[in-house]
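Undergrad: Kindly generate the corresponding structure for this input.
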Amino acid sequence: MTSTTPPPTASPAPFRPVRHEVPYFAQWETPELVAEIVTDRLDAADDPNWRASGADSPEEYRFWSWRVCGMACLRMALTHWGIDAPPNVTLGKEYLEAGAYVPKDGGLHGLIYEPFARHTRARFGLHAESRPHLPLSEVAQQLRAGRLVMLSVHPGVRSADAEPPQRGGHLVLAVGADEESVTIHNPSGWHGTSQEFAAVPWPVMRRYYAERGVLLGPGDRSSPAST
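TA: Just a heads-up that it's a prediction; the model follows:
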């Protein structure tokens, strides 16, 4: 009987890191004050830079600033691809008109991904794709393809020091990935620790991530180089 030696098993391809040099914007106009606002030590209306948001009054700024994490993510992407980005509240009002927010019980329901993506394509010419199911395992692949990824996470991801009561409810922008972690810009992160280029280990992100989001790409524009 002739024996044959099985062919050698191919080694898995090494993980190819990616990082896009994306500018950061917080959903509040003074990034250094985010922790004070989020922990109720400072009223958002007292943010000294509220006028930069496009709001007409401190009270309007207070209303919108808690709801524009998605607008902050969009501003980061627009600026990254060389497109003038309106201020957070100005964008929020525009996307309210486009149906991406819906008034509800004195507040707003949203961000609603499909009308957000549709208006982003029409208004800014970007690739924008609503993904009601977006596995975490796909995020690095999308980043390597030149896209940025808006991820729905529990806001506690900023410190990741407790089990979240649920996943989702807040949007962050994935800008990079390596074998150990996904790198995010968090519009409500803590200044100096979890706002920009914050590396979140994959197992930690899995606890906070709702497996949905929005893919953003440069459309017919050339994407800036990533590392």
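Undergrad: can we go C-alpha only for contacts and neighbour counts from here?
TA: Fine.
Undergrad: Touching, Arg144 and Val18? I think so.
TA: Yes: with contact defined as Cα atoms under 8 Å, Arg144 reaches Val18; the gap is 6.0 Å.
Undergrad: All the strands of the protein, residue numbers only.
TA: 18-19, 102-104, 107-109, 127-131, 148-153, 170-177, 181-185, 198-201, 209-217 (DSSP state E).
Undergrad: Would you format these as a markdown table with distance to Asn49 included?
TA: What follows is the strands of the chain, written out as a markdown table (distance: least, Cα to Cα, whole Å):
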| stretch | distance to Asn49 |
| --- | --- |
| strand 18-19 | 30 |
| strand 102-104 | 26 |
| strand 107-109 | 23 |
| strand 127-131 | 30 |
| strand 148-153 | 26 |
| strand 170-177 | 22 |
| strand 181-185 | 21 |
| strand 198-201 | 24 |
| strand 209-217 | 28 |
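Undergrad: how about CSV for those, with distance to Leu33 and mean neighbour count added?
TA: Shown next, in CSV, are the strands of the chain (distance: least, Cα to Cα, whole Å; neighbours: other Cα atoms under 10 Å):
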stretch, distance to Leu33, mean neighbour count
strand 18-19, 27, 22
strand 102-104, 27, 12
strand 107-109, 23, 14
strand 127-131, 31, 20
strand 148-153, 21, 27
strand 170-177, 18, 28
strand 181-185, 16, 24
strand 198-201, 18, 19
strand 209-217, 25, 23
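Undergrad: this one next, for a side-by-side:
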Amino acid sequence: MINAVPYYSQWESRQRVIDFISNTQSALDDPLWAGSGAACVEDYATWARHICGMACLKMLLACRTGRVHPTFQLLELAKQYGAYVLEGDDIKGMIYAAATEMLKHEFGVESQVVTDLQAHDIPSVISPGQFFIASVHPTIRWPDREPPKKGGHLVLVTAATADRVMFHNSSGDTPASQENVVMGLRDFGRYFAGRGIWVR
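TA: Below you'll find the model as predicted:
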């Protein structure tokens, strides 16, 4: 499986993700935070854990257009389309239908929400050059562990064969769990919630 899709983490310092997710270091201390396009480091730290969907869009748009959009630039657009909703201190999103509208109207990219999908159906969904933003459990970064449930995080599936998928994981904590991850469909199904966005 060959993949030339650029990789971007949802944190600017991809080598520090292991510290951010384990809370041994705060995103407030990310020295590269300004590259995200956030207005201030506090906004960056608040949102960084919630923008896996924006990282997926950033990667696929970089592949399709050759242009790298700062993650928070995409986030501000997504908010305008209702792809994220603030309820007190809770952040709801990425909301799929709103994200597909944003892709269509802002970037001319056709996509659709897909539900009730089994992992073994993914190869029939994406053709070469297409993508699938898949809802998985974030522990997919540790394939030797059983997830407590399915869903809650988004990864960008960039290729698929009859028995495997390749994906970028914006919250992977090592190079091997971040970029061009290859996983058998049976294992992927342990994390996959059966829904996502097919990007044509």
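Undergrad: How close are the two chains, by TM-score?
TA: After superposition, the two chains reach a TM-score (TM-score structural alignment, normalised by the length of structure 2) of 0.94; 200 aligned residues with a Cα RMSD of 1.5 Å.
Undergrad: Minimum distance to Arg75 of structure 1: which of the strands of structure 1 has it?
TA: Proximity to Arg75 of structure 1 (Cα to Cα) singles out strand 170-177 among these, at 10.5 Å.
Undergrad: which residue numbers in structure 2 go with the closest one?
TA: Mapped onto structure 2 using TM-score structural alignment, strand 170-177 of structure 1 covers residues 153-160.
Undergrad: In structure 2, what stretch matches stretch 193-206 of structure 1?
TA: For stretch 193-206 of structure 1, the matching stretch in structure 2 spans residues 176-189, with TM-score structural alignment as the criterion.
Undergrad: Kindly provide the distance from the residue located most distally from the centre of structure 2 to Gly152 of structure 2.
TA: Relative to the average C-alpha location in structure 2, and by Cα atoms, centre = their mean, no residue lies farther out than Gly88, which sits at 23.9 Å. Gly88 of structure 2 is 19 Å from Gly152 of structure 2, where distance means Cα to Cα, to the nearest Å.
Undergrad: can you check Trp11 of structure 2 too?
TA: Using Cα to Cα, one gets 17 Å for the distance from Trp11 of structure 2 to Gly152 of structure 2.
Undergrad: who's more crowded, the two?
TA: Trp11 (27 against 17; other Cα atoms under 10 Å).
Undergrad: Am I right that that one is in contact with Val17?
TA: Yes: Trp11 of structure 2 lies in contact with Val17 (Cα under 8 Å); the separation is 6.9 Å.
Undergrad: Spit out the residues that contact the two alike.
TA: Common neighbours of Trp11 of structure 2 and Val17, counting by Cα atoms under 8 Å, 6 or more residues apart in numbering, are Ser171.
Undergrad: quick check: stretch 95-112 of structure 1 aligns to which part of structure 2?
TA: Stretch 95-112 of structure 1 covers residues 78-95 of structure 2 once aligned (TM-score structural alignment).
Undergrad: Give me the distance between the matching stretch and the centre of its chain.
TA: Its chain's C-alpha centre lies 16 Å from the corresponding centre of stretch 78-95 of structure 2 when counted by Cα atoms, centre = their mean, to the nearest Å.
Undergrad: One more: stretch 29-43 of structure 1?
TA: Using Cα atoms, centre = their mean, the mean C-alpha position of stretch 29-43 of structure 1 is found 19 Å from that of the whole chain.
Undergrad: Which residue numbers in structure 2 does it align to?
TA: Stretch 29-43 of structure 1 covers residues 12-26 of structure 2 once aligned (TM-score structural alignment).
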